[in-house]
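Undergrad: Make a model of this:
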Amino acid sequence: MFPLKTDTPLTQDQVVTVTRLMLHVAHVDGDKTAEELELIRAFYEGCVEAGNGWQTFDSLDGKRGSPDVAASDFADQGQREMALAICLMVAWADGAFSAREDESVRGIADKLGVGGERFAQVLALVKDHMLAQLAGLPDVGSIVAVAKELG
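TA: Down below sits the predicted model:
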């Protein structure tokens, strides 16, 4: 299960905003990787309602730069923390969390009003979620190595 969720569904505008935030994180340390793009596309296409005027994923991917975002763009704290968690997952999707990704995600967190201790808690939840996805693998040594990499 995803580490954070909200009972308030995202609107179409919120899905687009979160997708653009994810794409921004994927681009900050160079071009996005296949793993990052797959995660972002899965999120967006999982939210798309066919025939309801949704933009294509490729049209969103073509827009560069950090999208404007504010805490007021989301109805509740749960939505803001979920958006942050998804951005953190994108940052880790290629197996590394670069200094530029960290700076970018912290900037997003500040704009969303998720700072300080709560940011650290959300980051820890994302790391735990990622490790839980590996728990069923038979190669314990690899799991330990990933755990050390995640910190």
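
Undergrad: CA atoms for contacts and neighbours, from now on please.
TA: Will do.

Undergrad: ok, and the closest non-adjacent residue to residue 64?
TA: residue 24 (7.0 Å; Cα to Cα, 6 or more residues apart in numbering).

Undergrad: which other helices and strands contact whatever helix or strand the one you found lives in?
TA: Element membership for residue 24, per DSSP states H and E: helix 12-27. In this structure, helix 12-27 makes packing contacts with helix 34-47, helix 57-61, helix 77-92, helix 99-112, judged by 3 or more Cα pairs under 8 Å, 6 or more residues apart in numbering; DSSP states H and E.

Undergrad: I have a second one here; can you model it like the first so I can compare?
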Amino acid sequence: MPPMTDQNLSPAQVTLLTQAMLSVALVDGIHPAEAALIGQFYETSRSADMPSTSAVMASPEVQAFDIATLKGSSAEFADTVVLMCLMTAYADGALSAAERSHVQAIASTLGLDAAHFEAHLAQVRDELVGALSHLPDAGSVAVVVKELAAQD
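TA: Below is the predicted model of the structure:
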């Protein structure tokens, strides 16, 4: 699977993607690491005429997200949504069963089959392991890899 590439997202796509990421974080309560990831994405992607990051992050639970709004998205945007939702779920260190189920529902709505979802999941795990691989304590990295694999 090719690595995720930067896209020029429209304001509507930035808003949808942010809402999808927030919906994943809300599954088991927004962790500070999830909020930081979502806030950073939104802040670096939003245009000047969009609401501020602080306004979007202020009360995410009241911003209802309808998965059906993602139907008809391009394949490239669908891949980005699923990858970013998986990264959001893992931001707190673990992908819960409820988060996985929610991201799978998003992927299904976007038209991604189970094999495509699993490939994205493997890609995100590989990127997480890659980010840790520079650590001098190989034993700790091995434990993290084992924990990621055990979450299935």
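
Undergrad: Which residue in the second structure aligns with residue 33 of the first structure?
TA: Counting by TM-score structural alignment, residue 33 of the first structure lines up with residue 31 in the second structure.

Undergrad: oh, I was asking about residue 100 of the first structure
TA: Checking TM-score structural alignment: residue 100 of the first structure goes with residue 98.

Undergrad: Residue 150 of the first structure too?
TA: Per TM-score structural alignment, residue 150 of the first structure is aligned with residue 148.

Undergrad: By residue count, which helix of the first structure is the longest?
TA: Across the first structure, the helix with the greatest residue count (assigned by DSSP state H) is helix 116-134.

Undergrad: Look up the average distance of that one to its aligned counterpart in the second structure.
TA: Mean deviation of helix 116-134 of the first structure relative to the second structure after superposition (mean Cα distance after the TM-score superposition for the first structure): 0.7 Å.

Undergrad: which residues in the second structure does that helix align to?
TA: So helix 116-134 of the first structure sits over residues 114-132 in the second structure, by TM-score structural alignment.

Undergrad: The matching stretch: how far from the chain's middle?
TA: In terms of Cα atoms, centre = their mean, to the nearest Å, the centre of stretch 114-132 of the second structure is set 11 Å apart from its chain centre.

Undergrad: do the same with stretch 40-58 of the second structure
TA: Worked out by Cα atoms, centre = their mean, stretch 40-58 of the second structure lies 17 Å from the chain centre.

Undergrad: how about the nearest residue to the alignment partner in the first structure of residue 56 of the second structure, chain neighbours excluded?
TA: By TM-score structural alignment, residue 56 of the second structure lines up with residue 60 in the first structure. Spatial nearest neighbour of residue 60 of the first structure, excluding adjacent residues (Cα to Cα, 6+ apart): residue 20 at 6.6 Å.

Undergrad: these two touch, right, that neighbour and residue 61?
TA: Yes: judged on Cα atoms under 8 Å, residue 20 of the first structure makes contact with residue 61 at a distance of 7.5 Å.

Undergrad: Mind checking which of these two has more residues around it?
TA: Legend: neighbour count by other Cα atoms under 10 Å for residue 20 of the first structure and residue 61, higher for residue 20 (26 against 16).

Undergrad: circling back: need the contact list for the residue nearest to the match of residue 100 of the first structure when sequence neighbours are not counted.
TA: Nearest-residue entry for residue 98 of the second structure: residue 27, 6.7 Å, with adjacent residues in sequence omitted and distances by Cα to Cα, 6+ apart. Contact analysis of residue 27 of the second structure by Cα atoms under 8 Å, 6 or more residues apart in numbering lists 98-99, 102.

Undergrad: out of those, who has the most neighbours?
TA: For the contacts of residue 27 of the second structure, the largest number of neighbours (other Cα under 10 Å) sits with residue 99, at 22 neighbours.
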